[in-house]
Structure formats: structure tokens, C-alpha cells
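Novice: Sharing a model that was predicted from the sequence below.
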Amino acid sequence: KCVFCEEEEESMSHVFFNCSRIYPIWLTCYRWVRVYMVLHQDPKQNFIQHGKLRLQGLDVGAWMTIWCSILWNVWRARNNIIFNGSSFDYDSVMQNVIFFCWWWLYKVNKGTKFNLSQWVSNIQTCIRIQ
């Protein structure tokens, strides 16, 4: 069973894109850039769908970093539940998604001019004007 919702069988499609506890993370991140759409359930097709969104004024590197950060942090949350007995915390996962987006862009790729405080307080603007 899925460790997040405890209702469905665990699969990549379910855990990353369809779980009732994870889907709101995608919706929140898509709202940052005013995208409202149905997510493709197949991981490969979801990646392609996400990458094809060429929104005016949106930094493509930041946009793809969001996708990677969501998946990585969902996987980390899953593993914490399984291996450390943690429970699912939406706010914690969202904070990690936001932090690691910034970290990867700012520290690793030198791809953002915003500090963490600016990023957290106004991520919508920061993503658009990288």
C-alpha cells in the first residue's frame, strides 16, 4: 500500500503523481506560475508534459528544477516514513521542495540571484525573473 494515503497500491505513477496526499503539492507548485492542468500519470510523459510548458517569462531551468525537487522530496518523505517511522507532513515536504529548488539554483548552478529569504517570501516572482 501507498505509505502516504494507505489506500492505493504503491506504484511510481501513484506515489509521485496521483496520490491524494501528493497531488496538492503539484497543484501548489503549478499555482506559483498560474498553470492549471491535469497531470499526466505516467512518469516519462509527466516529465515531457512538464518540460513542454513554455510559459512567457518563466525560467526553464527553474521550472525543471521544481519538477526534480518535488519528486526527490516526495521520495525522501516516503523513505522517512518507511525507514524512520515518520508520518507525512505536507508543510514539511513543501518547505523542502522550496528550499531545494533554491539550493540547487543558487548554490549548485549559480542560477538565481535571490537569497533564500527572498525566494521563500516571493517564489512566484523569483521563478519568473531568473
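Specialist: Sure, I can see it. Residues are numbered from 1 along each chain as shown.

Novice: C-alpha only now, for contacts and for neighbours.
Specialist: OK.

Novice: Show me what counts as buried in the longest helix seen in the chain.
Specialist: In the chain, assigned by DSSP state H, the helix with the most residues is helix 60-84. By 16 or more other CA atoms under 10 Å, the buried positions in helix 60-84 come out as 60, 62-63, 65-74, 77-78.

Novice: Comparison target, given below:
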Amino acid sequence: MAIDEHVLGADEAAFFKEIWCKYVPLKVAVVREHPEPTPHLFFSYRVIYNIWLSCNNWIGNQGALPLEGMAHFHQHVLMCKSKKVNGMWKTIWFAKIWIVWLSRNAFIFNAKAIDVEEICRLIKWKAWLWLRARVTTFKASYYEWEIDPRYCLSMGVAADR
């Protein structure tokens, strides 16, 4: 995926080169005459924005979301001082981005409807799986995770102490 500075602006393009290209594997390259801007793909498209709001309600984050990737990412990872907790928040953010990307591809290439509830369920599941795999102290059951993700994150840190 070419990251176009003319579409995003220099700061936003640099952010996506650092974050997206480094951590998210490229599975599908779509060449278009008029590519969709990245913020629209992941943050501002009405249905996608509703997915973010729904997931944030589940996590307990209220309020408006930024429409630019860098600000959006920082809003999710600068929530506390602990490096470990920030790492867990990054994992959740990447799970959201990954599932949104897969859902958009399913919509574009397979005409699969975008169902906000189903996508949020997949995000919860993927974030839980990734946290269980990456954070040795994260022991929450999926049931606990669905009910109270903030508590599960805090317990993952408290288990270190």
C-alpha cells in the first residue's frame, strides 16, 4: 500500500508509515484511480465511525473521536503512564484497525454487509486473543473481557506486581 503524502499530509503519512507498515501485515493491495484517503477508510466513514463508537462504549471511553489517524492512535494509547498498559491499549487499537480492514475488504470484494454488532464482537474476540498471546499476565476469560475490559487490563498489570 503506497502511502500518499498528497492525500494525507506529511505528518499523517509519516505516522502511517511508522505504525501501519511496521505492525500490520499487508494482505491486499488495491490499485484505484482515485484511492480513498486513509482517514476515511478507518475513521470517518459513517459506518466505521459507528463501529469505533460502539467499541469505545464497551471499553468505557466516551466522547467524540478524532478523524485523523495519528490523533486517533494517540487518544487510545496515551490513556495512562504505564508502558505495559499502553501496550495493551495499542493491541486493542490494532485489533480494531485489523477487523475494520478485513470487514471493508469483505464488503468490497465479497459484497458482505457491514454489521456493526458483528464487527464489534470480532474486535473484542481478536483483541482478547492477541492480549492472551502477547501479555503473559493477561489471564481474563473471554466472558470477563466482554463484561469489563478495563478491569481485565488492570488485572493484567496487577498480576505483575
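Specialist: Right, received. Where do you want to start? The structure displayed is predicted, hence computed values, not measured ones.

Novice: circling back: for Val33 of structure 1, state which of the buried residues of helix 60-84 of structure 1 is nearest.
Specialist: Trp63 (9.1 Å; CA to CA).

Novice: what do we get in structure 2 for the closest one?
Specialist: Taking TM-score structural alignment, the alignment pairs Trp63 of structure 1 with Trp89 from structure 2.

Novice: Once you drop chain neighbours, what's closest to that match?
Specialist: Spatial nearest neighbour of Trp89 of structure 2, chain neighbours left out: Val77 (5.5 Å); criterion: CA to CA, 6 or more residues apart in numbering.

Novice: And for His40 of structure 1?
Specialist: That would be Asn46: by CA to CA, 6+ apart, it lies 4.8 Å from His40 of structure 1.

Novice: Near the one you found, how many other residues are there?
Specialist: By the criterion of other CA atoms under 10 Å, Asn46 of structure 1 has 17 neighbours.

Novice: tell me which element the aligned partner of it in structure 2 is part of?
Specialist: Mapped onto structure 2 by TM-score structural alignment, Asn46 of structure 1 lines up with His72. Per DSSP states H and E: His72 of structure 2 is located in helix 69-77.

Novice: Trp20 of structure 2 too?
Specialist: helix 10-23.

Novice: rewinding a little: could you measure from the residue nearest to His40 of structure 1 over to Arg54 of structure 1?
Specialist: 15 Å (CA to CA, to the nearest Å).

Novice: could you pull out the helices for structure 1?
Specialist: For structure 1, applying DSSP H gives helices covering 12-13, 23-32, 43-52, 60-84, 90-103, 116-121, 123-128.

Novice: Could you dump those into TSV and include distance to Asn109 of structure 1?
Specialist: Converted to TSV, these look like this (distance: least, CA to CA, whole Å):
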stretch	distance to Asn109 of structure 1
helix 12-13	28
helix 23-32	21
helix 43-52	18
helix 60-84	10
helix 90-103	9
helix 116-121	15
helix 123-128	14
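
Novice: For Lys110 of structure 1, find the nearest of those.
Specialist: helix 90-103 (9.2 Å).

Novice: once aligned to structure 2, how far is the closest one on average?
Specialist: Once the two are superposed, helix 90-103 of structure 1 sits an average of 0.7 Å from its aligned residues in structure 2 (mean CA distance after the TM-score superposition for structure 1).

Novice: whereabouts in structure 2 does that helix align?
Specialist: So helix 90-103 of structure 1 sits over residues 116-129 in structure 2, by TM-score structural alignment.

Novice: which of the residues in that stretch are buried?
Specialist: Buried residues in stretch 116-129 of structure 2, counted by 16+ other CA under 10 Å: 116, 119-120, 122-128.
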